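Asks: Below are the sequence and a predicted model; questions follow.
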Amino acid sequence: MSTAREVMQPNPECVRTEETAADAARKMARLGVGALPICGKDNKVKGVVTDRDLVIKVVAQGRDAGTFPAGDLNQQEAVTIGADDSSEEALRLMSAHRIRRLPVIDQQRLVGIIAVSDLARSVPEPRVGDLMESLSAS
């Protein structure tokens, strides 16, 4: 069985809580990604912001993305996985919390991120199908 470290994308960038929603959007565009971990001044993961969050919580609400704090885009306590935990645990967490991206930490430091596509390459197909079903359920 593979570990989170073996399936993750290493060295992810994060948006800092004190940065703005516009900073998050620019980073996503530069990196070609649809989500970024949110990290605090203590370098711990506080959450994940998605391009959808930016649209729904900032643009659609008429807020100024240049002043809206990225830290305010946290949904709740961050869901993370340890780097040495199994990919099966990553699958379980993503299904249980209905999330598409999972920050990977090692001693509370962000070291990677796992996306659904990363698990699709490493976990048996029926299990990934279960994850996709949980993500698409309303």
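Replies: Perfect, thanks for sending it.
Asks: rest of the way, CA atoms for contacts and neighbours
Replies: Will do.
Asks: number of nearby residues for residue 63?
Replies: Other residues near residue 63 come to 12 when the count uses other C-alpha atoms under 10 Å.
Asks: name the element it belongs to?
Replies: Taking DSSP states H and E as the definition, one finds residue 63 inside no helix or strand.
Asks: Do you have the helices of this structure handy? List them.
Replies: For the chain, applying DSSP state H gives helices covering 4-7, 21-31, 51-54, 87-97, 116-120, 125-136.
Asks: So which of the ones you listed is nearest residue 14?
Replies: helix 21-31 (8.4 Å; C-alpha to C-alpha).
Asks: Around residue 25, count how many other residues there are.
Replies: Neighbours of residue 25 under the rule other C-alpha under 10 Å: 23.
Asks: same check, this time on residue 28
Replies: Neighbour count of residue 28, defined by other C-alpha under 10 Å: 20.
Asks: thought it was touching residue 34?
Replies: Yes. Counting by C-alpha atoms under 8 Å, residue 34 is a contact partner of residue 28 at 6.1 Å.
Asks: ok, and here's another one to check against it:
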Amino acid sequence: MDIGETGVKARDVMHEGVQCIGEHESLRVASQMMCDLGVGALPICGDDDRLKGIVTDRDIVVQCCAHGGDIDQTTAGELARGLVWVDADASLEEALFKMEQNHVKRLPVVERHRLAGIISEADLAKELPDNKLAEFVHRVYALD
């Protein structure tokens, strides 16, 4: 999607104050955190305080519950795969490209090797014109 060079950086759009779930915490703990925070996804951070992935409410249902998994025994880290992220100084255009190419609706923002925030569709809705937001949504939800 070409939105032109806006000069807007990932840090300008991201939601700050994101809480991580520890990679060794259970999916029950992750579910409770999501409920308490009113969110559908949590970044997963390792013992080294580095970003390991993201777990979504859908991941918990599809990858654990639907297969008879135990949400008290399965850890958030077990669902951490294929991490996609963007540097805080990256352009909004780069962030959108990564989200579209990887069909992700939430993109962690990293600064100095640490999680700084996350960009969600709601954050983009505040920044993009309606026609560009519609194009983004179409591309993220499109099947390869």
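Replies: All right, it came through fine. All values reported here derive from a predicted model rather than from experimental measurement.
Asks: Can you pull the TM-score for these?
Replies: Here the TM-score for the pair of chains, by TM-score structural alignment, normalised by the length of structure 1, is 0.94; 137 aligned residues with a C-alpha RMSD of 1.2 Å.
Asks: hmm, back to that, could you dump the helices of structure 1 to TSV with distance to residue 81 of structure 1?
Replies: Formatted as TSV, the helices of structure 1 follow (distance: least, C-alpha to C-alpha, whole Å):
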stretch	distance to residue 81 of structure 1
helix 4-7	7
helix 21-31	22
helix 51-54	22
helix 87-97	7
helix 116-120	13
helix 125-136	16
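Asks: To which residue of structure 2 is residue 95 of structure 1 aligned?
Replies: Aligning on TM-score structural alignment places residue 95 of structure 1 opposite residue 100 in structure 2.
Asks: Please read the previous query as pertaining to residue 111 of structure 1.
Replies: So, by TM-score structural alignment, residue 111 of structure 1 is matched to residue 116.
Asks: Pull the number of nearby residues for residue 27 of structure 1.
Replies: So residue 27 of structure 1, with other C-alpha under 10 Å, has 18 neighbours.
Asks: and it, what does it touch?
Replies: Residues in contact with residue 27 of structure 1 (C-alpha atoms under 8 Å, 6 or more residues apart in numbering) are residue 15.
Asks: And it? What does it align with in structure 2?
Replies: Aligned counterpart of residue 27 of structure 1 in structure 2: residue 33 (TM-score structural alignment).
Asks: any idea how far that match lies from residue 25 of structure 2?
Replies: From residue 33 of structure 2 across to residue 25 of structure 2, the span is 11 Å (C-alpha to C-alpha, to the nearest Å).
Asks: Please apply the same query to residue 10 of structure 2.
Replies: Residue 10 of structure 2 is 29 Å from residue 25 of structure 2, by C-alpha to C-alpha.
Asks: Mutual contacts of residue 28 and residue 34 of structure 1, please.
Replies: Residues touching both residue 28 of structure 1 and residue 34 by C-alpha under 8 Å, 6+ apart: residue 51.
Asks: show me what contacts residue 113 of structure 2?
Replies: Neighbouring residues of residue 113 of structure 2 by C-alpha under 8 Å, 6+ apart: residue 50.
Asks: again, but for residue 79 of structure 1
Replies: 47, 93, 97, 102-103.
Asks: Buried subset of these, written for PyMOL?
Replies: Those of those that count as buried under 16 or more other C-alpha atoms under 10 Å are selected in PyMOL with:
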select buried, resi 47+93+102+103
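Asks: Just put the contacts of residue 79 of structure 1 in TSV and tack on distance to residue 136 of structure 1.
Replies: Shown next, in TSV, are those (distance: C-alpha to C-alpha, whole Å):
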residue	distance to residue 136 of structure 1
47	21
93	15
97	12
102	17
103	21
